[in-house]
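*Asks:* Fold the following, please.
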Amino acid sequence: MNFLSYQSVPAILKDNSRKYAKRTAISYNKRGVFLSLTYEEFYERVLMLARGLKQAGVQRGDRVAIFSENRLGWAISDFGVQSAGAITVPIYATNTGKQAAYVINHCEAKVVFVSTQTQYEKLYAIRDQIPNVELVISYERFMGERSFPVYTQYQLSEVERPLTETETAMIEKQIDEIRQEDIITIIYTSGTTGVPKGVLLTQRNIMVNTTHGLKRVGSSTLPQTFLSFLPLSHVLERTGGYYMPLLTGNHIAFAENVQKVMENMMEIKPTNMVSVPRLFEKIYSRIYENVHQASSFKRNLFHRAVEVGREYVQKKYVTKEPLGLLELRYKFFDKLVFKKVRERFGGKIKYFVCGGAPLDKTINEFMWIIGLPVFNGYGLTETSPAITLSSFDIIRFDSVGKPLHETEVKLADDGELYVKGPQVMQQYYKNEEATRETIEDGWLKTGDIARIDEQGYVYIIDRKKELIVTAGGKNIAPQPLENELKLDKFISDAYVYGDGKPYLVALLTPNLERLIDLGRELGIHYIDIEELVTNEKVMAVYTRRMEAFNAALPPYKTIKRFAVLPREFTIDGGELTPTLKLKRKEIYNKYKDIIEELYIKAGNGVVRRPKADNERLETSVSASKMH
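*Replies:* The predicted model follows:
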C-alpha cells in the first residue's frame, strides 16, 4: 500500500471512514471493559472536535499540546488538531509540570489537552509559567480552578449536536488543503543529554515511513489488531503502532497501562505489536520462570524443543537451507510446547516490531524459536522513526536489519552512523544551531556507533555519547554488557559504569521472584528485600554468576565490582525513560555514592568467590546506603 498517493494522514482517515465504515477502528478500556468505535464513528468524533477547535479560534499552523497517556481521547485530539489545520505537540504523561511548561512555551501552544485531573493539576501548579495558554481541555470531567478553567473534549466537540452538511464540508475542505510538506507534529526529544529539542516532522515524513515499513514487513489482506502500550508521545509507537493500523484500515486497541500489557494481550488477542526490548525481556524471563518451576520431564522437553527450534530458525530464516525432516521435528515440538506458550500471549501474534534500544541476540532468537517473530529495527525521532528494519526475509538476530527503501546509510571515520532519506526531519524547531550540528550536506548524524556488514545488515553498537572510555583508554559499549547481564535469571536490570575509571562496575536490580525463591532455598531469614540482597549467601551466588559472566570476556570488559539494589529501575523512580531505556545520567546521580564506594572499597578490585565463611564479600555496599 502506497500512502504517498494521498496528501496527508487525515486525508487517508477520511477515505478509510467510507471504505471501512463499519469496521472497528479503535478499542479502549473503560472501567474494566473494552469498548470500541468504528471508522465511521471515529471519523465523526474527529470532525466534531475539529469543529470545536475552529470555533475556539485555532488557526492553521497553530501548535496544540496533548499531555496524556494513550487513550481514545488522544487519538481524537491528534486527528482533530490536524483536521483543523494545526500541529500536534505530544507531551509524555510522566513529565512533571515544569517539563511540560518548557514544551508548551517553546512551541507556543495556546491550547493544551490533558487526560485527567492529575495532569491538569500539574499545569495548575505552574500556571504562572505558561501565561500564553488560553484553553485547557480534559478527556475526563472534574472541577477546575476558577482562575484556570478546564473544559471537556466532549463539551468542545458538542458531541450531542450532529454535524451539519455545511460543517462537514468546511472541515473536509481544510483536510483537502493539507499538503505533504506541512508539519504534522513537533516531537520533543527526552532531553537526557541536554535541553529537549523539538523535531519537526511532515505529513510526508510519516507517510513515507509507514509506506516503506509496510513494504518491508509485508501487508496483509486479513484484518489485524494492534495492541498499543508504548506512549504515543514517542515516534516509534506513533508511526508503527498507531498510524500504521489506522491508515491500513485495521484495528488498534489501547492497553490499560504498561503493567497490564500481558493481561490485555489475553483479552485483545492482538496480531501485531510494537514494543521496546523490555517487553521481550519480561516474556523471556516469565517463560523461563515457569520452566524453572515445572517438573524435570517438562523442563527437559522444553529445552529439547528450544534446541530443535534454534536449528530450525537458523536454517529457515538465516542460512535458508533445506529443512528436510527438521521441519517435521519442529512442527512436533511447536504443537506440543510452543503453541501452548503462544496462547499465554493471546495466541494470534503474527509478529512484533522492536525498536528504541538494542534487543539482545539471545532473546530475539528465542522469540523466533517459540513462533513469536520480532522484526528488530532502528531509528530516531528525527527519522520518523525507522531507518532500518528486519523481516522474514531479512533477519540476523543481532542486527537491526537493512535500510528501508530510498534510505542511504554510511559510517563516519569514528564509526558513527549517518543517514539520508525522505523520512529525515526538516529541522529542529527554533534551533538552527542544533540543526546545523546534526545535518551536514544532507546527511543526518545519528549519534550511534554502528557497523555494516558486506550484505548490508546494520549492527548498532551503542550511543556515541554513552561509550565508556576507561582510565586505560579502552572504549567500551555498555549496552551489550547490560543486555547480556539481564539474561541471568537473578537479574532484572543492569547498569554498567566506568568512564575515566580503571575498571568497570555494575549496579544490578534483582529478579524479585527468583531472589525470594533463592532466599527460601538457602534458608535465609530476613526482614525485607534490602536485607536479603546484602546477605552473604545471596551475594556469594551473585558473585559466582558474575565470575561466569566475566569468564567469556577480555579482561578490560569484565565487571570487577557490583552492587545489587533492593528495587527495580522504574519510570517513576527516574531511572527509565517513558520508553523504558536507562537514563544513565540520572542513575549515576541517584546512586553516585554506591558507585563511587565500589571503587573506594575495591582493594585490588577483583570480583572473587569468598575463601572462608567468615570472609565478608566486598561486592555490595550495605543496604543503608541504598535509598
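
*Asks:* from here on, contacts and neighbour counts on C-alpha atoms
*Replies:* Fine.

*Asks:* what residues does the top strand by length along the chain touch?
*Replies:* If you go by DSSP state E, the chain has its longest strand at strand 443-452. Residues outside strand 443-452 that contact it (CA atoms under 8 Å, 6 or more residues apart in numbering): 380, 411, 414-420, 424, 438-439, 458-465.

*Asks:* Swap in 10 Å and give it another go.
*Replies:* Under the contact criterion CA atoms under 10 Å, 6 or more residues apart in numbering, strand 443-452 has outside partners 379-380, 382-383, 399, 401-402, 408-412, 414-421, 424-425, 435-439, 457-467, 477.

*Asks:* show me where the stretch 151-300 of the chain has helices.
*Replies:* 153-157, 165-177, 203-217, 235-236, 244-247, 261-268, 277-293, 296-313 (DSSP state H, counting those that start in this stretch).

*Asks:* Quick check: buried residues in the third one?
*Replies:* The reference is to helix 203-217. 203-214, 216-217 (16 or more other CA atoms under 10 Å).

*Asks:* and those residues as a markdown table, adding distance to residue 494?
*Replies:* Output for the buried residues of helix 203-217, formatted as a markdown table (distance: CA to CA, whole Å):
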| residue | distance to residue 494 |
| --- | --- |
| 203 | 38 |
| 204 | 39 |
| 205 | 35 |
| 206 | 34 |
| 207 | 37 |
| 208 | 36 |
| 209 | 33 |
| 210 | 34 |
| 211 | 37 |
| 212 | 35 |
| 213 | 32 |
| 214 | 34 |
| 216 | 33 |
| 217 | 32 |
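
*Asks:* OK, contacts around residue 54?
*Replies:* 60, 81, 83-86, 171.

*Asks:* ok so it is a strand residue?
*Replies:* No - assessed with DSSP: H, G, I helix; E, B strand; the rest coil, residue 54 is helix; it does not lie in a strand.

*Asks:* any idea how far residue 111 is from it?
*Replies:* 12 Å (CA to CA, to the nearest Å).

*Asks:* this one as well, want them side by side:
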Amino acid sequence: MNTVSVAENGFDIADTEGLHSVVAGAALRHPERLALGGADGTRLTSAELDRRVRALASALLSRGVAPGDRVAILGRTTVEWALLDFAALAIGAVVVTVYPTSSQAQIEHILSDSGSAHFAAESDTDAERLRAAGADRVWLFAEVGEWSTGPEAPGLDRVLGAVRAADPAMIVYTSGTTGVAKGCVITHRNMFVSASNTVRRTGTLFEGGTTVLALPLAHVFGQTMLFACVFGGSGTHLLPAIPELVPALPVLRPTFLPMIPYGLEKIRKFCRTLLAAGEEDAAVERGLELLREGEIPAPTEHAVYAALGGRLRAVISGGASLDESTQGFYAGFGVQLLNCYGLTEAATAVTVNAPESNRFGTVGRPIPATEVGIAPDGEVLVRGPHVSPGYWGAAAGLPMADAEGWLRTGDLGELDADGYLTITGRRKEILVTSGGKNVAPTPLEDRVRLHPLVSNCMVVGDGRDFVTALVTLDPDQLARRRAADPALDPDAEIESAVAEANSLVSRAESIRAFRIVDGDFTVEEGLLTSSRKLRRAAIEKAYAADIAALYASRTVAR
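*Replies:* Below is the predicted model:
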C-alpha cells in the first residue's frame, strides 16, 4: 500500500473540551472582529456570538434539552441555524441535521432512526413537515433568535465543562446514492480536527478573511466550513442557499468562498452574460495555462471579477468532481479553485490544496494529523482522529474502519511523490461496458452540464455495448433562447455539448448516443442526493423507457 504519513502535528482539543471552545476561543482572541452576518442584516462580533450562544444554551437547558438528547434541525443556512447548532453542542446535546429538500419519507427515517426528542425549523411549512414525521413541539428559528438575547443560566459553565471531545456532536445522514441513508456519528474531536486542520493546511486564507457561506448546514461540508471560519477568524456571511449568492457577491465582497461545483457552474453561467464572443474560451485557455505552470492567478479588471465582488482570490471546492474548464475559467479572471476531498465519515476533510502550493488536477495534500493510503485495488484509505467512531441507529452494527483504523472510502485515487491525491473515480460508479471497457462517467457528465441549456446529465452504459447519456434541460434557459431564436434546435445544441465532452476521452469511452428526457433529476423526486449527487439506480428505474428507446433508436452524437 502506498501511504502518506503526515509529518506535521495537527491541531487537536483536550479530552475534556468540546466544540464550544471554538466559539469561546474566538471571543478571547478577537472579540470585536465580525464573526457572523446574516441575510437580514444581523452582524455579530466574536464576543457577541459567544454571548448569544451562552444565552441560547441556557434557554435550551430551561426547556428540557439535556446532554445526549438529539435535536433535529430543518432549515436553510441562517444565523439562527448556526446559533442553535453552537448552543446545542455547547451543552452536550447532539445535533441531527435535516435537509430542507428532504422528502417526507427521508425526514421520517431521520427522526425515527436518530431518536430525536427536540425539533427546530425555519418556517411554519418546515415545522409542519417535522410534525407530520412524528415531532411534537417544534421551535421556529424566530423563537430561537429571541432566546439567544436572554439571560445566562447560573451554573452554565459547569454544564459546558462536562462536555468531552469524544462525545457525539452530530448525527449526519449520508447522501445515500444507494439504499437508505445511514446516520454517521461525528464527535466533537472529529469536527474540531477537520475544521482546524483545514485552516492550518490553507495557510493565511481564513485569518482575517471575509467569506459567504451558502452551503447547507445540514451537510457536513457546510458544518466543517462554519467551524473553520470561526476558528480561523473569518468574517462569515450566511446566505440561505446558493441561488442567492450571485447578487450578494458584489455587496459582501468575499476574499474566499467555500463552494461546491454545482454553485461554481451556476456562477459561471451567470458570468457568461457579461462576456463578449470568444472571451470565455480565451479566459479558460489563459487560466489553464497558468494552472499548469503552477502560477497563482492575478486579479483582473473585468466585469466578471467585479461580479465576484472584486476581492475574491480563492475558492475551496469540494463535494463532487469539477470540470477542469471551470477551474480554467475562474483562474482566467484571477481566482484560484482549491480542490479538496473528504467524506462524511471523516467529517468531510481529508485533503485540500493551499493557495501557495495549489497543484492542478489534484485534490491537495492530507490535512495535518491525517494519513492517506492507496489499497492494492486503488481504493483511497483514510486514518486519523477525524474518522467517525461509527454509525447510529439501524446502521450501528456496520463497520466504520478496519482493525488498523483505516476507513475505506469507496473512491479510487493515486498519490504522487509529494503526497498530493488525485481522485480517479468511484468504485461503485465505474461503468463497465459489455466489451470490458471501464468508463468513469463523472468527467463526461460534468462537461455536458456546462452547456447553458443543460440542467443535468447522467451517463449510461454498464453492461451495454456502448455509452449513452440522459440529458435534462433548464426550462428558463430554453425559453430565453427560443425567444431570441425561434428556430433553436435543442438536439443540435446538446449534440455539440456531447461532442465537447467526448473530446476528453477515447472513442470506446465516448457518449455514442443521447436522449433529452422530460422533467429533471431532483432531490424531491429521489433522483439526487441532498448534496446533489446522482442516484443512478433510481434514475435508471425512473427513465427505464427512455433508456430502452435510446438503445433501440441510437440517436447518435457524431
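
*Asks:* Is there a quick ChimeraX command that grabs whichever of the contacts of strand 443-452 of the first structure are buried?
*Replies:* Buried residues within the contacts of strand 443-452 of the first structure, by 16+ other CA under 10 Å, are selected in ChimeraX with:
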select :379,380,382,383,399,401,402,409,410,411,415,416,417,418,419,420,421,424,425,435,438,439,457,458,459,460,461,462,463,464,466,467,477
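
*Asks:* Now, the contacts of strand 443-452 of the first structure that are in strands?
*Replies:* Among those, DSSP E puts 379, 402, 408-411, 416-420, 439, 458-463 in strands.

*Asks:* which residue lines up with residue 535 of the second structure in the first structure?
*Replies:* Aligned counterpart of residue 535 of the second structure in the first structure: residue 583 (TM-score structural alignment).

*Asks:* Its match: neighbouring residues, count only.
*Replies:* Residue 583 of the first structure has 18 neighbours, counted by other CA atoms under 10 Å.

*Asks:* do residue 224 of the first structure as well
*Replies:* Neighbour count of residue 224 of the first structure, defined by other CA under 10 Å: 19.

*Asks:* Can you tell me how far the alignment partner in the second structure of it is from residue 86 of the second structure?
*Replies:* Structural alignment (TM-score structural alignment) places residue 224 of the first structure against residue 209 in the second structure. Here residue 209 of the second structure is placed at a distance of 21 Å from residue 86 of the second structure (CA to CA).

*Asks:* Likewise for residue 96 of the second structure?
*Replies:* For residue 96 of the second structure, the distance to residue 86 of the second structure - CA to CA - is 13 Å.

*Asks:* Would you mind telling me which of those two has the busier surroundings?
*Replies:* residue 96 (28 against 24).

*Asks:* aligned partner of the more buried one in the first structure?
*Replies:* Alignment note (TM-score structural alignment): residue 96 of the second structure maps to residue 89 of the first structure.

*Asks:* Validate this expectation: that match resides in a helix.
*Replies:* No - read with three-state DSSP, residue 89 of the first structure is strand and lies in no helix.

*Asks:* for it, what are its contacts?
*Replies:* Counting by CA under 10 Å, 6+ apart, residue 89 of the first structure touches 63-67, 78, 81, 103-104, 107, 109, 112, 184-188, 198-200, 233.

*Asks:* quick revisit: out of the contacts of residue 54 of the first structure, flag the one nearest to residue 491 of the first structure.
*Replies:* The nearest member of these to residue 491 of the first structure, counting by CA to CA, is residue 81 at 44.1 Å.

*Asks:* so how far is residue 201 of the first structure from that closest one?
*Replies:* 15 Å.

*Asks:* Looking at the two now, which is surrounded by more residues?
*Replies:* Using other CA under 10 Å as the criterion, residue 81 of the first structure and residue 201 rank with residue 81 on top: 32 against 27.

*Asks:* which SSE is that one in?
*Replies:* Using DSSP states H and E, residue 81 of the first structure sits within helix 72-83.

*Asks:* Mean per-residue distance, that helix versus the second structure.
*Replies:* Taken over the aligned residues, the distance from helix 72-83 of the first structure to the second structure averages 1.3 Å (mean CA distance after the TM-score superposition for the first structure).

*Asks:* between the helices of the stretch 151-300 of the first structure, which gets nearest to residue 493 of the first structure?
*Replies:* When those are compared by CA to CA, helix 277-293 sits nearest residue 493 of the first structure, at 9.5 Å.

*Asks:* list the buried ones in that closest one?
*Replies:* Result for helix 277-293 of the first structure [16+ other CA under 10 Å]: buried residues 277-281, 283-285, 291.

*Asks:* for that helix, packing partners?
*Replies:* If you count contacts as 3 or more CA pairs under 10 Å, 6 or more residues apart in numbering; DSSP states H and E, helix 277-293 of the first structure packs onto helix 261-268, helix 296-313, strand 351-354, helix 361-369, strand 374-379, strand 491-497, helix 512-521.

*Asks:* and with 7 Å instead?
*Replies:* Helix 277-293 of the first structure sits against helix 361-369, with contacts defined as 3 or more CA pairs under 7 Å, 6 or more residues apart in numbering; DSSP states H and E.

*Asks:* Just to confirm, what residue in the first structure is aligned with residue 359 of the second structure?
*Replies:* Aligned counterpart of residue 359 of the second structure in the first structure: residue 396 (TM-score structural alignment).

*Asks:* Quick check: the gap between the closest residue to its match other than its chain neighbours and residue 326 of the first structure.
*Replies:* Distances taken as CA to CA, 6 or more residues apart in numbering put residue 318 closest to residue 396 of the first structure, at 6.4 Å, once the chain neighbours are dropped. Noted for residue 318 of the first structure: a distance of 15 Å to residue 326 of the first structure, by CA to CA.

*Asks:* circling back: so the longest strand of the first structure aligns onto which residues of the second structure?
*Replies:* The aligned range for strand 443-452 of the first structure is 406-415, by TM-score structural alignment.

*Asks:* buried residues in that stretch?
*Replies:* In stretch 406-415 of the second structure, counting by 16+ other CA under 10 Å, buried: 406-409, 411-415.

*Asks:* sorry, back to before: just the angle between the helix holding residue 81 of the first structure and helix 165-177, please?
*Replies:* Orientation check (axes from the mean of the first three to the mean of the last three CA atoms, to 10 degrees): helix 72-83 of the first structure against helix 165-177 gives 80 degrees.

*Asks:* which ones are touching residue 506 of the first structure?
*Replies:* Contacts for residue 506 of the first structure were tallied using CA atoms under 7 Å, 6 or more residues apart in numbering; they are 494-497, 559, 561-563.

*Asks:* Sweet, I'm off.
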